[in-house]
Every structure is written in C-alpha cells, then in structure tokens.
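Q: next come a sequence and a model predicted from it.
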Amino acid sequence: MKKTQNLLHPHTYRFIDQSNMGPTFSALQSFAIDDALAISVGEHKSPTTARLWVHHNTIVLGIPDARLPYIAEAIAYLKEEEYQVVVRNSGGLAVVLDEGVLNLSLIFPDAKEVNIHDGYEAMVEFINHLFADLTDQIEAYEITQSYCPGTYDLSIGGKKFAGISQRRVKRGSAVQIYLDVSGSGAERAALLKNFYKVGLNNEPTRFQYPTIDPSVMASLNELLGANLTVENVRNRILYQLNDWSDQIIANSLEGEEIDNFTKRFEQMIVRNKKALEQINE
C-alpha cells in the first residue's frame, strides 16, 4: 500500500489530454508517446504523468492475434466492419477502441525499484477512487470470457468494463487502462468474438485464444445506470490529480521527448507494416 501511495501522490503531476484528437490520431502514435514519456519520467526529466487518449474505430491486436491461422480473413472482416487495425509490439490480445472508450496512461518513475504488481495496484486504486461516489463494487480479477482477459480486469457484478496493461521502458513504466465509458460492451465483445471465429475457422492452435461471451462485458453507463461521457471522466481524472498532488502542469512533448517519440513511432510503423505484410503474404 505504501508503494502505491508513493506512486499516486507525487508532488507534481504532468497532465496531457489527447482525448479529443480526432479520427486521424493513430494508436501507434499513442504507444510511441507513452514510450517517450516513460523514458523521460524514468530519467526524472519529467514528473509523474497522466495522459488521456481516445482512438476512433480501432482494433489493437496483440502479437498472438497476428498468428491466428486465418488472420488475413479475420482482418478483412474487421475492415468490412469499418475498423482500422494495428498490431502492437507487445503482449496482450485484441481490444476495441472507439469514441466511447477512454484510455488513461499513468507513467511512473523508478520502474526497477517498484514491483510490477505495484503499478497495476496503483491503477486499480486510482480507478476505485475515481468512481467512489458512484460505486464501491469494482473488483479486480480475470474475466476469462472477456476479450484480452487478464488478472487486473476491472468489473462490477462479474461484467468487465476495463482492462489494464503495463509497458516498462528503461526506468519508467506506463500503466495503461481502457475504460468502456459509454456504448455497448456486449457489441464490442461480439465484434471480437466474430473476429476469433473467422480467424480460427475451427482450426486447433497451441495458443489458447479467449472464448468470448459478450454478456460478461459492459460499459460503465450500462453497469451504473449513469450518463457518463468521455469528457465527464476526463474532468473527474483532472480533479483527482489535483487532489492527489501539490500542482499540475500541462504541457505536450518537448525537446528530447519529441526525438524519442519520432524514433519510437518510426520503429512501430516499420514493425506494424512487417506484421501486416506477413499476414497478407
């Protein structure tokens, strides 16, 4: 608990809001931005950072997804459904991003001294406080029949509304969460259920892909009977950062961070292109 308190209550928070960048803002850019910030925060050239981001009709695939036996057909299905597809260069499985999904990255320093689970626990604690006025029923455990299931899935009454991942770069760590704020969690899950159905086509695989049950996923609005928007949650986050620190600074990437972003972004474009080219061969 002490470690999560230290992580979540720095003297200064840096706040970067990219939740309203529009449909041309690529998920690959987001991953590169978080890498650049993790380097900067890890070197104590930037304070602990909270970054908000939204992407429009995007499916982010994990490396195992790219190995589905009929992945080319599965991607064609997603494109027919008017989703763009990117492959991230890390673990995890496919997730759905759209205008009703808010992503939050908390970027912490001293990754080598902080247990990886402390990063996850810090995000769980942050979200519990964020919605404490609406519910005390948020639980963190794996929802096995959700998409991208993981130990730190967040759910209410057995229905998942958020998933957490963590990426460590040098001495910084970016703990990332997607929050299904509005819309239908079941519809998002049904999209990926069909994706895996097409991608597997009844062929056995050594890797165990999730057997998705759309009924175990929902948005916060569906679970709480609320009328939250991405902007509402953005404001909640900003208020909480203000309560948990002495000051907030708001500035975008600068100086060396831009160089690191450019380098990471170019690397991700090349890797993503190679992954998709191999799929289409």
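A: Structure received.
Q: alpha carbons only for contacts and neighbour counts from here, please
A: Fine.
Q: now residue 105: how far from residue 187?
A: Residue 105 sits 25 Å away from residue 187 when distances are taken as CA to CA, to the nearest Å.
Q: one more to weigh against that first structure:
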Amino acid sequence: MNMTLWNEKTKGEGSLLPPVMGLFEHLHEVEELGEGGYSVSAQGGGDLLLPFAFEEMLCRDVGAGLVLPSLHLWSHPGGVALGLRDSKLPGAARAMDKLESRGIRTAVRHSGGAAVPLDAGIVNVSLILPKSQGKLDFHDDFRLLATVITEAVAVSHPKAAAQIVAKEVVGSYCPGDFDLSIGGRKFCGIAQRRQSQSFFVHAFVVVSGSGLERGELIRSFYEDAAAGEHGLSYPQVRPETIAGLGELGGPATTAAFCSGIREALARRATELIPSRRLQQETGYKLDYSDQRVKDAAGVLRERYSQL
C-alpha cells in the first residue's frame, strides 16, 4: 500500500473517535543543544515499563467503563523497548547490559513490533478505545491513528503532511505495513495491544533530533544481540532510512507536534478532557505513581522478559 494520507478519507473514520476523550500526558523536556540540535541520548530515568503498564491499566479501565476513551501522549528520557523476539536473540542480555551501562534503559514490551528507541524527542501517541461490537478488521485502527498523525502534522506543516506515505520502509527499525515516511525515510511506526473489552493502538513519532543516530543505536543493538550468529531473523536496520519530522520539513519540536495532535482531534469535534479535570469531575485518577501501575509493571517484567 502506497497512499498519501493527507488527502485520504477513510470510510467511517469520523465515527471511530468518540466526541469526548480523556487526555493523559507524560512528556519530558527535550534538551536543546543549539544550532537546531537536540539530545537523543539523554540519560535514562525511571522504569521504562511504567508507560506500558499505565496504558495496560488505563485500557482495562476504559473497557470496564470506569473512564472515558483516552489519548495518551508520552515520552521517556532515554531507553530502548524490545519486542519479545528481540529478547530471545542469543546475545540479547549482553546487548541490553551494554545499553544500560550507557544510561539507556531497556525493557521488553508487550505490544507488537521490534526494538525501538525512546527519548525526549520521540512522542508516543496512544488511542485507548473500547471494542466495537462486530468489528473485526484491526487495520482500521492503524489507519485511524496514521490519519490522525498526518492531520497533526498538517496543522503546522501542510506541505510535509501531503507527502506522508503509509507503507513499510525496508531497512527501518520495527518495520510494518503502517510505517509513516516522507521521501522514503520513516518517522513513525504503529503497533497495537488488544484486551477483551478494549484496545490501544500506539505510535512512536520521531519528532526532533537525528534519525540516523537513532537508527545506528538500534542497528548496533542487533549486531550485539546476534552475537556473531548467522541466519537469525531480526530487522536488518539501515540507519539512513530513519529521520525526524524536523529533518523532513515537519514540526521540529515535540511541543509543536503535540499541539498539532490536540488540534487535529479538535477539528474532528473530539473534546479532550485533561486528567486533572477528569479527576475533579469524575473522581477517576491514574498515574505512574499509583501502586496498581507499579504492580502491573512488575507483572509485565516477569511475564515478557526472558532474560
């Protein structure tokens, strides 16, 4: 599939986002380095599994009707999230230790996909929604998030948005059918996680900083994790296939991109209720510091880490 999302009208997409959604944000500041540069190797801080555990619990609560369908925007100061298959490579434990020694946190995530970097210049966008009765094609959810991200870019940079293509970028890290790219260079990948009553569809969006550096980070991880063995199945990363939106003529700061996401939903007539207001009006509260999120992180670590 090769499509320009900016001008595409997905069938029924207007009905896929509810008129009111919760908004949860956990964003880190990007370290400016001057000359338009940004740090992409910030020292890791905090448990890398907390954002995933948070979304696991939020998804469960959305399915139970305890909270509105929600949007989660988050970043991490410095980490690499592995897929389960990555963790089974012969040198994975040693490769993860090597990253940890550099201050780059590592963890095995439970959503689909392969290894991806996480840092303050990468915005993670998750839509947490209840399952629709009789809905079978999960690709609709991928298309929805891909279109929302394109619309977010279009808020400030319509020319860049018009060039966005949804198609696997061969040579990128965590490749998939719904990679988003401009000029053949990937800036976004999409994955999902489904529960019995709800699901979340998740995208990492490289906004500021060097795509090449991030690609090299993941390429080096796989080189170490393969431990010299041949014939193993893992992404053959070519760093030049990755870029940040700022390098591609799109928004160059995470603040600008996140503002575009909020505006894109507003243009879809979806009202976002910030988490603090949700707590005031409904009594619902969930944050990384909550014990059940911490417990969920422990469960994810035990269940998905094979190291």
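A: Thanks, I have it. Everything numeric here is computed off the predicted structure, so don't read it as measured data.
Q: so the biggest strand by length in the first structure aligns onto which residues of the second structure?
A: Identified as the longest strand of the first structure according to DSSP state E is strand 159-169. The alignment of strand 159-169 of the first structure onto the second structure (TM-score structural alignment) spans residues 185-195.
Q: give me the more crowded residue out of residue 105 and residue 187 of the first structure.
A: More crowded of residue 105 of the first structure and residue 187, by other CA atoms under 10 Å: residue 105, with 23 against 14.
Q: what residues does the equivalent of residue 219 of the first structure over in the second structure make contact with?
A: Aligned counterpart of residue 219 of the first structure in the second structure: residue 244 (TM-score structural alignment). Shown in contact with residue 244 of the second structure (CA atoms under 8 Å, 6 or more residues apart in numbering): 187, 206, 207, 208, 209, 210, 211, 252.
Q: quick check, the fifth one in contact with residue 121.
A: Yes - distance between residue 209 of the second structure and residue 121: 6.4 Å, which falls inside the contact criterion (CA atoms under 8 Å).
Q: tell me the secondary structure for the aligned residue in the first structure for residue 261 of the second structure?
A: Residue 261 of the second structure maps onto residue 237 in the first structure, with residues paired by TM-score structural alignment. Following DSSP: H, G, I helix; E, B strand; the rest coil, residue 237 of the first structure is assigned to helix.
Q: the one 5 residues further on too?
A: Three-state call for residue 242 of the first structure (three-state DSSP): helix.
Q: which residues does it contact?
A: Residue 242 of the first structure is in contact with residue 248, counting by CA under 8 Å, 6+ apart.
Q: run the last query once more with 10 Å
A: By CA atoms under 10 Å, 6 or more residues apart in numbering, the contact list for residue 242 of the first structure reads 9, 12, 13, 236, 248.
Q: now it: how far from residue 18 of the first structure?
A: 18 Å.
Q: ok, residue 219 of the first structure next?
A: For residue 219 of the first structure, the distance to residue 18 of the first structure - CA to CA - is 21 Å.
Q: trace residue 150 of the second structure over to the first structure, please.
A: That one, residue 150 of the second structure, aligns with residue 128 by TM-score structural alignment.
Q: just to be sure, its match is in a helix?
A: Yes - counting by three-state DSSP, residue 128 of the first structure is located in a helix.
Q: that one reaches residue 135, doesn't it?
A: Yes - counting by CA atoms under 10 Å, residue 128 of the first structure does reach residue 135; the two are 8.3 Å apart.
Q: looking at the two, which has the bigger crowd around it?
A: Counted by other CA under 10 Å, residue 128 of the first structure and residue 135 do not tie: residue 128 has more neighbours, with 18 against 13.
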